[in-house]
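> here is my input; please provide its structure:
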Amino acid sequence: MGMVLLGLATSCSEVMDEPGLNPNGDEITLRFEAPEALQITRAVPGTNSGQGGLVNVDWSQYDLRYQVAVYSEDGSTLLVEPQTQTVDNYGPVIFNFRLTPNNTYKFVAWADFVRQGETADLHYNTADFTRIAIQDSVDAQLNDESRDAYFLAKNVAVSQTFGETMTLKRPFAKLRVVTTDWALSGAKMPDNFKVSYHDCTRFVELNAVTGEASGGADADASVVYTATLPQDASGDKFYEGGYDATANNRTLFVDYLIANDVQQAIHFSVDWLQGTESILTKDFTTNIPIQRNYLTTILGNLLTVGGSMTIDIEEGFVNEWIDGEEWWSASGITPVEPAYEETRNGGQAVRTYHIYTREEFAWLPDHITEMVTETYTDADGKEKIISTVIYIENDIDMSGVDWKPIYTTGENTYTVDGQGHVLRNFSMNGQFGAVYEYKLGPFVLFTYHAYTGVWGKFEGVMKNLTFENITINGLANSEVDVDTDGNPVDHSKEYAYFAGCIGYTGANYSTVVNIENVQARHVRIKASDGLQTQNVGGLIGWIGVGGGNTWLKNCSVDDVTITGYQAGGLVGQVVGGRGVAFTNCSAENVIMRMRGFARSGISGFIGQFNDGAGSKIEHCTYPTNVQYIDDATGLVDESYEPASPYYGYCGYGKTTPTIVE
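Coordinates of the predicted model:
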């Protein structure tokens, strides 16, 4: 690892008291590194469009180049020309400067990718740190992970010899477009794209000294950016992890956009092509939020006419937004009552519903309570509850719908058998959640919008079902969003309390909770800043005290990002005390984001047991790839450690659950 010193003689301070390079001054040691969250993900094999260049570039073709310059405290004068180091794999670098003491200097660092073995500019002209400019042509800006870069400008008071570590951050917002209907309908699939930005500001330069994006101008819709479908050497998906791990999800293109620290809205149109033939065009005219160091994900059925989308932001990126299809391509839906049949089982009346379409599934939220409370008179003249069974007969795609959770009052149970099918592309913003009252005795202290999920509340048997692409409050805190009619949308009051694919289950020890062979993948849950994010899980948010018939078996989650406490990749909170069993369950690829001081009861598997007495975790697999992130900074919180890899916390003085590995 060599160090190149450029033009240092011209920057020497002739008067030893003046700030600048000084052979007799104090030696300053500075250590520079890219965001720590990326260091963690770098160890996880495979590419992922939700991460950046450190994970996704081919290191046999690129080096990472660091440049560090020294300016006067106010940034007006360059005192030391940029020093350069290149590394051929990710790793922090150390720079040493000998400067006149008792002065404050502004250190400005820039790190980007260059060709293997070279130091010349590749994607950005860095001759002037006050005007670092994009130099790629319009046919070379999309789908190139080596365009990722990092920078930092920081004032350091030099009064004595010392060392300091500085973490760089991206000057970009990363935009990725992920379709959820790849090869799903038998239609032609695109292999290249034309993208035009319009009705928004495009920045082409960064002033690394001030940290401001510059060169802003109204996007010219006549400027067309082109890209081919990202593929590996064998022609398969280039990206392997995250959303792309599922067959029908595929990242179509990514773009790194120079941005500022404040939110801005972008708009763009896409022409999907196979060869030279246009397959489909889509114009995203609603406001799509971007922000520096945020990942914005557009997720939905993008290759289907009338398809829908969700938008999301994350990874080493400070935070994330998910903009659901209901915001940019809302789909009206008219619920339809599903067909059913009534039979008798040993005298017990059973009503069996068969769900074939999304319209039939959308009928459930407004009718589930009457379904599970309807009665009949048996042969002895006694009134009894009709048993309810729901069979999912097809995969159900709820793209474009602001989903209203299925929620039952009371504790009546019923059975849902997915028969191996998938419930996919469900997006919720909390407006339909039931109100939860937090009480102290008879007094109501707080009220929350709660019970958010595909099922807000469920009691009974659920089996043979997969949840896929589930988003709760994906646009929380977005300040630029509008609906499809152009009206502003308030995302400042979106709660996540009892939230998951199933928000709440196991109301008391007498209820039945049997969850078997139920999987969840690609789940994103958060809430607006300052609002309750509690009892949140990738599969289930909250489970009650348990009992002899409360258990999960052969269930799993994969690719889950959750913000909150009493939160876990699989289950958020288990009240426990009477026994809840977990058998052959697993979690993997989990990110837990923690807010403020609420940092207890959090793990990649189960967040919290109030009381583990009688509960058993048997032959389960906790996640090996789990990150605990400070939600305010997007950086790993090294101080947090769960009580066990299987759970974050068990109530003080309470029995811990039995673990059988």
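> C-alpha from now on. contacts and neighbour counts both.
Noted.
> which outside residues touch stretch 294-309?
Stretch 294-309 is contacted by residues 50, 172-182, 189, 280, 289-290, 310-315, 317-331, 399-400, 425 when judged by CA atoms under 8 Å, 6 or more residues apart in numbering.
> make it 7 Å
With contact meaning CA atoms under 7 Å, 6 or more residues apart in numbering, stretch 294-309 is reached by 173-181, 290, 310-315, 317-326, 328-329, 399-400.
> can you give me the buried ones in it?
294-304, 307-309 (16 or more other CA atoms under 10 Å).
> next SSE after the host helix or strand of residue 471?
Using DSSP states H and E, the element containing residue 471 is strand 460-472. From strand 460-472 onward toward the C-terminus, using DSSP H and E, the following helix or strand is strand 496-499.
> chain center to the next helix-or-strand element following that following strand, what's the gap?
Per DSSP H and E, the first helix or strand lying C-terminal to strand 496-499 is strand 502-505. In terms of CA atoms, centre = their mean, to the nearest Å, the centre of strand 502-505 is found 21 Å from the chain centre.
> in the stretch 351-500 of the chain, which spans are helices?
In the stretch 351-500 of the chain, the segments counted as helices under DSSP state H, counting those that start in this stretch are 358-361, 368-373.
> what's the spacing between the strand holding residue 471 and its chain's center?
Strand 460-472 has its C-alpha centroid displaced from the chain centroid by 18 Å (CA atoms, centre = their mean).
> which strands or helices does that strand pack on?
Packing contacts for strand 460-472, counted by 3 or more CA pairs under 7 Å, 6 or more residues apart in numbering; DSSP states H and E, involve strand 414-428, strand 513-525.
> quick one, helices of the protein?
Using DSSP state H, the helices of the chain run over 36-42, 53-56, 325-328, 358-361, 368-373.
> and among those, the most buried is which?
helix 325-328 (a mean of 26; mean count of other CA atoms under 10 Å).
> show me where the stretch 51-200 of the chain has strands.
62-72, 78-87, 93-99, 103-115, 124-125, 132-134, 149-158, 162-167, 172-179, 192-197 (DSSP state E, counting those that start in this stretch).
> neighbouring contacts of the fifth one?
Yep, that's strand 124-125 we're talking about. With CA under 7 Å, 6+ apart, strand 124-125 has contacts from 132, 133, 134, 135.
> turn the helices and strands packed on strand 460-472 into TSV, including distance to residue 551 and mean neighbour count.
TSV is the format used below for the helices and strands packed on strand 460-472 (distance: least, CA to CA, whole Å; neighbours: other CA atoms under 10 Å):
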stretch	distance to residue 551	mean neighbour count
strand 414-428	15	22
strand 513-525	5	24
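> one more, please, to line up against the first structure:
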Amino acid sequence: MRLFSIYPFFMILLSLFLFACDVHEWPDETSEPPKPDHVSVELRLDFTSDRAELPDYKTIVVGATRAADLPSYETRYQVRVFRMGVDSLFETIPCQTLSFSHAEIESLGYRMTLDLPEGDYRFMAWTDFVEPGGKSDLFYDTEDFASIELRGEHAGNNDFRDAFRGVLETGLYTSTDGGRQKLTVSMCRPLAKFRFVTTDVEEFKEYYLRSILQNAIPGKDELKDAIDMTKFRIVFLYDGFMPSTYNMHTDRPVDVRTGVSFPSVLTDIKDGEAIMGFDYVIVGEGDAGVSVTVACHDENGKRLSGIDGIKVPLQRGRLTTVRGNFLTTRSSGNVQIDSSFDGKFDIEIK
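The predicted structure is shown next:
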């Protein structure tokens, strides 16, 4: 039986990426009091609503983790402020734009001070990961918050493709005491995550020895243990469409790509199971889903097994784990390793 398990994943890896409570201060260029008819605003990006711990699960450790690549990335914070115009609509060009990257990636949170004229405003914030020493886009093109698009070759199996967004609309008016107005933007992921876990590593070794090598007796533990499972190439292919562009103003995906695929290798191999790979998908509120084909190839590129057109249910801010005998199942081609496969999956939501 194949099993889908959907879990909250508001903190990606419990032991490796903790959202600490400390808040970084935005570089303060001036300490001067606000101008007349201006409001001094302390704006805080709050990630606490999307940082709940993952429930205990035996395969939560994935191969490509943030901790393994900590020196390679920085956290980038972007804030754009839009003022309401005379037509009671927010202007499309921001009146203030701020961008800052920080080498600290084990905690999220930022606080900054702004000086703004009285009026109604929309504060929009985006947080993602970039290369060290710069503010340039890496995984997402963020030039236009109405069209945040995936950049370059698709980066599956990378937890640094995680991202957060937040929007706050409020009015700013001077007070008699001239005190600073404190505002908080709640940050959350516009993404869902899925991962595939194969449960038939030992059965695959038996099959490989018997049918591929044709020179060993099935059941010989010493021969099975000698098989290097990391040499097999896993390929994920999105069937049909994959969401590729996100509109922060409407809080929904607005464009898709076709023919998207990414390679992977088996990781966290133990107890007859292994993680085949994972990815992040742009989703809106409510239920969503993608169709994925996953296949295992040998070092020469020959497809050994795989299942086509797996319907993966997704929910924003949650992790979908797809479990099954993926290494010893073929749902296409002229070889049926597992004739009992009926294309159906059970779905369990916790």
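> just to revisit the earlier point, nearest to residue 626 of structure 1, out of the strands of the stretch 51-200 of structure 1?
Among the strands of the stretch 51-200 of structure 1, strand 162-167 comes nearest to residue 626 of structure 1, with 21.4 Å by CA to CA.
> give me the mean deviation of the closest one from structure 2.
Its aligned residues in structure 2 lie a mean 2.2 Å from strand 162-167 of structure 1 after superposition (mean CA distance after the TM-score superposition for structure 1).
> okay, angle between that strand and strand 149-158 too, please.
160 degrees (axes from the mean of the first three to the mean of the last three CA atoms, to 10 degrees).
> for strand 162-167 of structure 1, packing partners?
Judged by 3+ CA pairs under 7 Å, 6+ apart, the packing partners of strand 162-167 of structure 1 are strand 21-33.
> which residues touch the strand it packs on?
Against strand 21-33 of structure 1 from outside (CA under 7 Å, 6+ apart): 11-13, 16, 80, 91-101, 160-168.
> repeat that with 8 Å
8, 11-13, 16, 79-80, 91-101, 158, 160-168.
> would you mark the buried spots in that strand?
Applying 16+ other CA under 10 Å to strand 21-33 of structure 1 flags 21, 22, 25, 26, 27, 28, 29, 30, 32, 33 as buried.
> how far off centre is stretch 296-315 of structure 1?
13 Å.
> again, but for stretch 272-280 of structure 2
Using CA atoms, centre = their mean, the offset of stretch 272-280 of structure 2 from its chain centre is 14 Å.
> and that stretch, which stretch of structure 1?
Counting by TM-score structural alignment, stretch 272-280 of structure 2 falls onto residues 248-256 of structure 1.
> what residues sit buried inside the matching stretch?
Those would be 249, 250, 251, 252, 253, 254, 255, 256, for stretch 248-256 of structure 1 by 16+ other CA under 10 Å.
> again with stretch 50-63 of structure 1
Going by neighbour count (16+ other CA under 10 Å), the buried part of stretch 50-63 of structure 1 is 50, 51, 52, 53, 54, 55, 56, 57, 59, 62, 63.
> likewise stretch 137-146 of structure 2?
Those would be 137, 138, 139, 140, 141, 142, 145, 146, for stretch 137-146 of structure 2 by 16+ other CA under 10 Å.
> with distance to residue 250 of structure 2 as added columns, please give these in TSV.
Formatted as TSV, those follow (distance: CA to CA, whole Å):
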residue	distance to residue 250 of structure 2
137	22
138	23
139	21
140	17
141	17
142	15
145	10
146	8
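> could you identify the most distant pair in those residues?
Farthest-apart pair in those is 138 and 146; separation 17.6 Å (CA to CA).
> re the thing from before, quick one, the strand holding residue 471 of structure 1 and strand 414-428 angle?
Going by the same axes, to 10 degrees, strand 460-472 of structure 1 makes 0 degrees with strand 414-428.
> could I get the helices of the stretch 351-500 of structure 1 as CSV with distance to residue 469 of structure 1?
Listed next are those as CSV, based on distance: least, CA to CA, whole Å:
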stretch, distance to residue 469 of structure 1
helix 358-361, 15
helix 368-373, 23
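> give the contact list for the aligned partner of residue 280 of structure 1 in structure 2.
Alignment note (TM-score structural alignment): residue 280 of structure 1 maps to residue 305 of structure 2. By CA under 8 Å, 6+ apart, the contact set of residue 305 of structure 2 is 295, 296, 297, 326, 327, 328, 329, 330, 337.
> those residues in strands, which ones?
Judged by DSSP state E, the contacts of residue 305 of structure 2 include 295, 296, 297 as members of strands.
> ok so, going back, filter the contacts of stretch 294-309 of structure 1 to the buried ones?
Among the contacts of stretch 294-309 of structure 1, those classed as buried by 16+ other CA under 10 Å are 173-181, 290, 310-315, 317-326, 328-329, 399-400.
> quick check: the gap between the closest residue to residue 307 of structure 2 other than its chain neighbours and residue 175 of structure 2.
Among residues not flanking residue 307 of structure 2 along the chain, residue 331 sits closest, at 5.1 Å (CA to CA, 6 or more residues apart in numbering). For residue 331 of structure 2, the distance to residue 175 of structure 2 equals 68 Å [CA to CA, to the nearest Å].
> then residue 99 of structure 2?
Residue 99 of structure 2 is 29 Å from residue 175 of structure 2, by CA to CA.
> those two: which has the busier surroundings?
Using other CA atoms under 10 Å, the more surrounded residue of residue 99 of structure 2 and residue 175 is residue 99, with 15 against 11.
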